[in-house]
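# 3D model of this:
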Amino acid sequence: MLSALWRYRYFVMASIVGELRGRFARSRLGLLWSILHPLAQAAIFALVLAEVLGAKLGGIDDKAAYPMYLLAGMAAWTLFSEIVSRSMTVFIEYSATLKKIAFPRICLPVIVWGSALVNHALLLVAIAVVFLFLGKVPGVAWLALPLGILLISVFAFGLGMLLGVFNVFVRDIGQAVGVVLQLWFWLTPIVYPVSVVPDHLRWVINLNPMVPLVEIYHEAMVFDRWPDFAPLIVPVILSVVLLVLSFMVFKRASPELVDAL
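Got it, this is the predicted structure:
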C-alpha cells in the first residue's frame, strides 16, 4: 500500500488541490471559510464564557489570555475532528469514483489527511494574526507545534481510517461517532483549563489521549513553554497502534469494500 501511494503521489497531490477547490466552489471567500468557521466558534465561546460568565485563565492577568487559550485548543481539536470525520465518510462519498476508476483505495484517506493539514496551516496563520492584534507575539515555543500537528494527525488518521472501513459495512457507526466526538470535545480541556476539573473526575482527563496533545498547543501558543514530553508517551504508542491496525483492517477489507458500497 505504501509503494502504491508513492506511485500515485501526483494523483494524491492533485486530488488534494481539487478537493480544496471543489469544497468551496462558487464561493467568493473560498478557503477562508475553513478558517472563519473555527475562528467564529472560538469567538462565540470567548464572548459567552469570558465576557458574559466572566471566565478567566488562572495565573494570567491578561484579559486576552482566555480567548487565546480557546483559539489554541480549538485549532488542535479542529485538526483532529476534521480528519476523523472526513476519513470516516470518505469511502462512502467517493463510492461512485471507486466503482468507475481503478486506483489504490488507500489514496482517499490520505487525500483527506493532506487537505486537513493544508486547512490547519492556514488556520494557524490566521490565529497568529489574531494573536498579534491581541498583543501576543508568537514565541520560540511555537516551534513545538509541528510535533503536535504530527501526533494529532497520525492519531486522527489511524482512528478515522479504522472507523471509515467499519462505517462502510455498518452505517450506524457514522451516526454514533458524531455524538461521541461532541462528548469527547467537552471531556477535553479546550474551553476550560485542566486545573478546574474536580479531583474525582481527574481520572477521565487522565484516560483521554487528546489532553496531552491539546496541551502542546496551549503550552506553546499561550504560555510560550515547551511541552512536557512524558505525558506524550501513551498518545504516541496509541497513535502507532491505531495506524498499524487501520492499515491491517483496510488491507483485509479492501477486496469487499466496493461490493459493500
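# rest of the way, CA atoms for contacts and neighbours
Fine.
# now Ala46: closest residue in space that isn't a chain neighbour?
Pro67 (5.3 Å; Cα to Cα, 6 or more residues apart in numbering).
# now for the one you found: which residues touch it?
Each residue near Pro67 by Cα atoms under 8 Å, 6 or more residues apart in numbering is listed here: 42-43, 46, 50.
# which positions in the helix or strand harbouring Met74 come out as buried?
In this assignment (DSSP states H and E), Met74 forms part of helix 65-93. Neighbour-count burial for helix 65-93, with 16 or more other Cα atoms under 10 Å as criterion, is recorded at 65-92.
# then stretch 9-28?
By neighbour count on 16+ other Cα under 10 Å, the buried set for stretch 9-28 is 12-13, 15-16, 19-20.
# one more, so I can put them side by side:
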Amino acid sequence: MRKEDLAKLLALTRAEWRLRQQSTFLGFLWTLLNPALMFAVLYGLFVKWLGQAQADYASFLLIGIVQWNFFASATSYALSSLLRRSALLKNYPLPLEVPALAAVLSVYFSHLLELLSMCAILVLMGARPTPAWLWLLPIDLGFLLLAAGAGLLLSGLFAFYTDLERIWGILLTAGFFLTPVFYPLSVLTPEKARLLAFSPLTSVIEASRAALLGPALCGGVPPAWLWGAAAAAAGVIFLRLKRRAIGDIL
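Take a look at the predicted model:
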C-alpha cells in the first residue's frame, strides 16, 4: 500500500472509530455492554455444569467472549463497508481495501481497550500476570489479520450478493456454538474436539487462554498467523481481481 493510501486508511479508521463510539467515553462503555451481558447470561447458565469441567471458568469464559466478540463485530462491520463508503470511492482515488480495513481497524482499537479491561478483571479474579501474557500480542495480531482477510472477502462479496448480511449473521450464530467460547473442548468427544480444533477461531481463543491462564503455550501463535496471512492475502487478491466489477455496481 502506498504512503498516501496508508494516510487515507488511518484517517478513515479514525472517522469510523468516532462514528462507532460517538467520540465519547460513554460510547465505549456502551460497546462493553454486549459482552458483559453475554458473560452474565452464559456464566449464570453454565457455571454449575461447565465449572466442574473447567477450572477458573469465569476467566475462561471472559477470554472466549472478548475474542469472539471482536471477530463477529469486525467482520459484520466490514461487510457493508464498500457500499457504506460508495460515495467516497466514486469521488476519490481509493483502493477498495481501504474502507474494509478501516472498518476492521476501528473495531480493533475498541478491542484493544476491551483487552486491557479484560486483563484488569482477570487480575481482580485472582490471575497473576506473568511474562506469558505478552504472547497475547502476537496472537492478537494474527487474529487481526484473520478478521481483516474475512472482512475484505465479505465486503467484496456483499457488493454482488446483498443477502450476504443475513447469511453471515446466521453463520456467526452457528460459529459461536461451534467454537469453544463458553465450553472447553474436553467436554466433547475426541472426534468432535479434533474437528473443532481445525477452526482458526478455536486456535486463537485457545492460544489466548493458554497465554493468560496456562498451561504453557504450545503451537498457538504460528496457526494464528498462518490463518491470518492466508485470509488477508485471499481478501486483497479477490478485491483487486473484482475491482472493475465492484466499481460498476457501486
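# centre of the chain versus the helix holding Met74 of the first structure, how much separation?
On the basis of Cα atoms, centre = their mean, to the nearest Å, helix 65-93 of the first structure sits 3 Å off its chain's mean C-alpha point.
# same question for stretch 5-16 of the first structure.
For stretch 5-16 of the first structure, the separation from the chain centroid amounts to 22 Å (computed by Cα atoms, centre = their mean).
# and if you look at stretch 173-184 of the first structure?
Using Cα atoms, centre = their mean, the offset of stretch 173-184 of the first structure from its chain centre is 14 Å.
# cool, stretch 240-247 of the second structure as well?
The chain centre lies 26 Å from the centre of stretch 240-247 of the second structure; the measure is Cα atoms, centre = their mean.
# residues in the first structure aligned with that stretch?
Structural correspondence for stretch 240-247 of the second structure: residues 251-258 of the first structure, per TM-score structural alignment.
# superpose on the second structure and give me the mean offset of that stretch.
Superposed on the second structure, stretch 251-258 of the first structure shows a mean distance to its aligned partners of 1.7 Å (mean Cα distance after the TM-score superposition for the first structure).
# quick one: what's aligned to Ala144 of the first structure in the second structure?
Per TM-score structural alignment, Ala144 of the first structure is aligned with Trp135.
# gap between its match and Ala100 of the second structure?
27 Å (Cα to Cα, to the nearest Å).
# what do you get for Met125 of the second structure?
Applying Cα to Cα, the value for Met125 of the second structure to Ala100 of the second structure is 37 Å.
# more neighbours: which of those two?
Ala100 (32 against 12; other Cα atoms under 10 Å).
# how about the secondary structure of the more buried one?
helix (DSSP: H, G, I helix; E, B strand; the rest coil).
# residues in contact with it?
Counting by Cα under 8 Å, 6+ apart, Ala100 of the second structure has contacts 78-79, 81-82, 148, 151-152, 155.
# go on, Phe131 of the first structure?
Here Phe131 of the first structure is in contact with 68, 137-138 (criterion: Cα under 8 Å, 6+ apart).
# between those residues, which sits nearest Phe169 of the first structure?
Met68 (41.3 Å; Cα to Cα).
# the closest one reaches Phe223, doesn't it?
No. Distance between Met68 of the first structure and Phe223: 9.9 Å, which falls outside the contact criterion (Cα atoms under 8 Å).
# what about Leu57 of the first structure, how many residues nearby?
Residues lying near Leu57 of the first structure (other Cα under 10 Å) number 18.
# and it, helix, strand or coil?
Three-state assignment for Leu57 of the first structure (three-state DSSP): coil.
# nearest spatial neighbour of it, skipping sequence neighbours?
Take Leu57 of the first structure and drop its neighbours on the chain: the residue closest to it by Cα to Cα, 6+ apart is Tyr66, 5.4 Å away.
# can you tell me how far the alignment partner in the second structure of the one you found sits from Pro95 of the second structure?
Residue correspondence to the second structure (TM-score structural alignment): Tyr66 of the first structure is matched to Tyr57. Here the distance between Tyr57 of the second structure and Pro95 of the second structure works out to 44 Å (Cα to Cα).
# could you do Leu226 of the second structure as well?
Distance, Leu226 of the second structure to Pro95 of the second structure, using Cα to Cα: 25 Å.
# looking at the two, which has the bigger crowd around it?
Pro95 (17 against 14).
# alignment lookup: the more buried one to the first structure.
With TM-score structural alignment defining the correspondence, Pro95 of the second structure maps onto Pro104 in the first structure.
# which non-adjacent residue is nearest its match?
Of all residues not flanking Pro104 of the first structure in the chain, Ala4 sits nearest, at 6.5 Å (Cα to Cα, 6+ apart).
# same question, Leu238 of the first structure
Per Cα to Cα, 6+ apart, closest to Leu238 of the first structure is Phe155, 7.4 Å.
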